[in-house]
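[1] Sequence below, structure please.
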Amino acid sequence: MRRLFGLRVGVIIAAAALLQGVAVPVAVAAPDAPSYTSSVYKTSGCAPEGCGGIGVEDTFLFSSASADVVKFRWGFTEFPTDEVAVGVPVRWAPAEAGPKRLHVYAVDSAGESTLSTFDFYVRAPKPREAYWFGGDDPAFDGSGNGHDLVLSGLDVARAGRTVGGSPTVGFDGAAAGGATTAKVLDTTRGITVSAWVRLTDGSVDRTAVSQQGAVESAFRLGYDAGTRRWTFALAEKDAANSAQRTVRSKARAVTGVWTHLTGTYDDASGEVRLYVDGVVQEKVAVVEKGFAAEGELWIGKALRGSAATEAWHGELTEMLAWNRAVTPREVRELAVVARVGYWLFNDGNDTVAVDSTNYAHDMTLSGATWGPGVGSSGLRFDGGGSARTSDAVLYTDQSFTVDVWAKLDGTGTPGTVVAQRGPSDVDPFALRYDGAQWSAEMPNAAVNPTKVWRAKGDAVAGKWTHLVATYDANARTLSLSVGYQDTPDVQKSTVARVAGWNSDGVLTAGTSFVGGIDELKALQGVVS
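    Now for the predicted structure:
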């Protein structure tokens, strides 16, 4: 216990001095030091590796023996600013593991305060328990924990999620096929499963991953045909027609589109959650914790009423499993988009602009020159040159983002900043200056299109402009944002009901364009 001013006897001395007509300052006693109670994060009694974990919430209740304490000031810095009234609990969850020092001030009605500090250690998260379909051998468990798969009736060499990327595993909707391994997860405690999925037939229920009891799957991550939603479900009992604690996606699932799914069960909070492309969709509290599933983990099907069913139809890749509930931040990192091309336009030579990604989509220059850029240098075009890759860079029927800086020399002359070329004169995607405005464009067909979706933004000559075009294949939207080097303001335009199609044409920059282009990025996925 510590007191800022120390002695209540000072009040007696001051009173005696006043009787003798002497003015003496009155010493005010500070309140008794605060203490706290909690259920998870404690200063003693935790395991050697620490208490709780990232994202694991706890409730702190502060108290002091002094009756005149009116509030507590608390936090994890030396001079915290968060305040709470006496008797009111606060909830806290750590964002990172490691040592923590909790600072708590007891503050009385006179504004006097006393500090206590409490040290505890937040346990580091458990590493992933299994990782499949992420390397050259789809049967191999990349986590190192030995949960290798037995594959049956699968195509292990389907096209990857990105052009030139690792192949994916194909499933043809046959319940006799799939991938299996012995028990992986403790289904009575926190669990997480996640994968990139591409569904090609949504006419019936589909399961991407599950773990089996004797009669029922303890959990299922997949698709519900009745609602046309992505789902994650926990069965309460190992029995036919068991009640399911199910969470669903907000929007309908779109077939043919790569989508990232994550299902979590947090045994501490009792919540089941579903994330789609890194965004939480729905969460429900679980009354029954489920049952201990001692059977196999299946990829590509589920167990319902003692029978294998809900066979996956489509592709799966990068599937992971944890014996804990991962945090929202970890989910966002799992669903990260793939950068498939990045041209800085400052490290090439007279004929080549180097792609700094591992995909090595270097651009060959024709009639383009080096000049000032938004950074150290960029490409200059006079309306007659271009830069192009030797192969396709994007799947334009999947979600993608093109991010580039451009500067017009003048207005009135149309030109293309970036395009992925299609057959004949029809490109599946182009980012252009149409002579008056910037325009992100996608036609509705490769031959004789009847419609072109355009998201537009204002164009200003002589000014480096940041252009970001995004196609969201799940939401069916095409967006264009326009910003400038010297202002934080961004103009954004979005058009709906867009249906992209794919071409294996090359990526080009600067065709018929008059001005500068710099720092071009191509990403497979949606970047907010």
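[2] drop to CA atoms for contacts and neighbour counts, all remaining ones
    OK.
[3] Next, please give the residue ranges for the strands of the stretch 51-200 of the chain.
    Along the stretch 51-200 of the chain, the stretches classed as strands by DSSP state E, counting those that start in this stretch are 58-63, 69-75, 82-85, 90-92, 98-108, 113-122, 130-132, 150-152, 155-158, 168-172, 178-181, 191-199.
[4] Second chain to compare with the first, below:
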Amino acid sequence: MGSWQFPDGECYCGDSPDGSVFSRKSTLVPNWTLDPAWNGDPATTPGWLTNDSHDGNGGVRFNGGFSSTRDDKGTQSTADDVDRPVLRTGDSMTFTAWAKLDTITNADQGVVTQGPFILMYRGWDHRWGLTMFQPNGSGGFVGIESNSDTASVTGEWVHLAGVFNAATGDIQLYVNGVRQAYAGHGAYGDTTPASLLIGNKSTNPLWTFHGTIDDVHVYQGVLNDREIANSYAGI
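    Have a look, this model is predicted:
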């Protein structure tokens, strides 16, 4: 369905709901473009391109400031800051990404998000997690969750995959190609028009990723154990 392999931030999104399948750039929010030639000061910028990546081809680095990348038109014009969803979040879907955490915090840090479906570092237990938020029937929301078997560590590249199976209502997290023991059940998804975010779980600056993200792929459907293991192995 879609992939973002930095440094260029380009995406081919085969069947995105709004029909704009080519050049779905991932643009740094609020006001920096993901430009391979950018030579500003990383110390004063919430996100920037970096040669540090799991595959040697570059990644995108976030310092925990108010930033994320989103699949808009790839310009810095605020007129283009409208929601353009890549996936139908009420249907089965899969996220995969490589992430390297810089800082253990007590706040959540989003890796890949679209609407109610969030692949992230969980601040309250310091583990990798996958959450599907859905209405609880009384005006609020409940999170259906899957989490990693062990705590997250800093300075190591980790392959994360999150799967939502709309037919069974299950959500499942994989770490480095391995299915994690704790899965979520009873999820049904929720169709929203929200854009795909990389490096945050919403527009809240408290939930920005602290570290580097690379090689993001999203799929409209369920990847099985073998396919996720192959994604981790680069096959």
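[5] secondary structure class for the spatially most central residue of structure 2?
    The residue lying closest to the centre of structure 2 (Cα atoms, centre = their mean) is V112, at 0.9 Å. Using DSSP: H, G, I helix; E, B strand; the rest coil, the structure places V112 of structure 2 in strand.
[6] Identify the residues contacting it.
    F95, A97, I118, L119, M120, L196, L197, I198, G199, N200, K201 (Cα atoms under 8 Å, 6 or more residues apart in numbering).
[7] how about 10 Å then?
    For V112 of structure 2, the contacting residues are 68-70, 95-97, 118-120, 130, 160, 162, 196-202, 209, 213, 216-218, by Cα atoms under 10 Å, 6 or more residues apart in numbering.
[8] Check W196 of structure 1 too.
    W196 of structure 1 neighbours (Cα under 10 Å, 6+ apart): 133, 161, 168, 208, 258-262, 276-277, 315-320, 334-335.
[9] May I see the ChimeraX selection of the buried members of those?
    Buried residues among the contacts of W196 of structure 1 (16 or more other Cα atoms under 10 Å), as a ChimeraX selection:
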select :133,161,168,208,258,259,260,261,262,276,277,315,316,317,318,319,320,334,335
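[10] Can you list which of the contacts of W196 of structure 1 are found in helices?
    Counting by DSSP state H, the part of the contacts of W196 of structure 1 found in helices is L334.
[11] follow-up on the earlier one: export the strands of the stretch 51-200 of structure 1 to TSV and tack on distance to A243 of structure 1?
    As requested, the strands of the stretch 51-200 of structure 1 are exported to TSV (distance: least, Cα to Cα, whole Å):
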stretch	distance to A243 of structure 1
strand 58-63	29
strand 69-75	42
strand 82-85	41
strand 90-92	31
strand 98-108	39
strand 113-122	35
strand 130-132	28
strand 150-152	30
strand 155-158	34
strand 168-172	28
strand 178-181	25
strand 191-199	19
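[12] closest to V402 of structure 1 out of those?
    Set against V402 of structure 1 and scored by Cα to Cα, the strands of the stretch 51-200 of structure 1 come closest in strand 191-199, at 21.4 Å.
[13] So which bit of structure 2 is that closest one matched to?
    Mapping strand 191-199 of structure 1 onto structure 2 (TM-score structural alignment) gives residues 93-101.
[14] Give me the mean distance between that stretch and structure 1.
    Here stretch 93-101 of structure 2, set against structure 1 after superposition, deviates by a mean of 0.5 Å using mean Cα distance after the TM-score superposition for structure 1.
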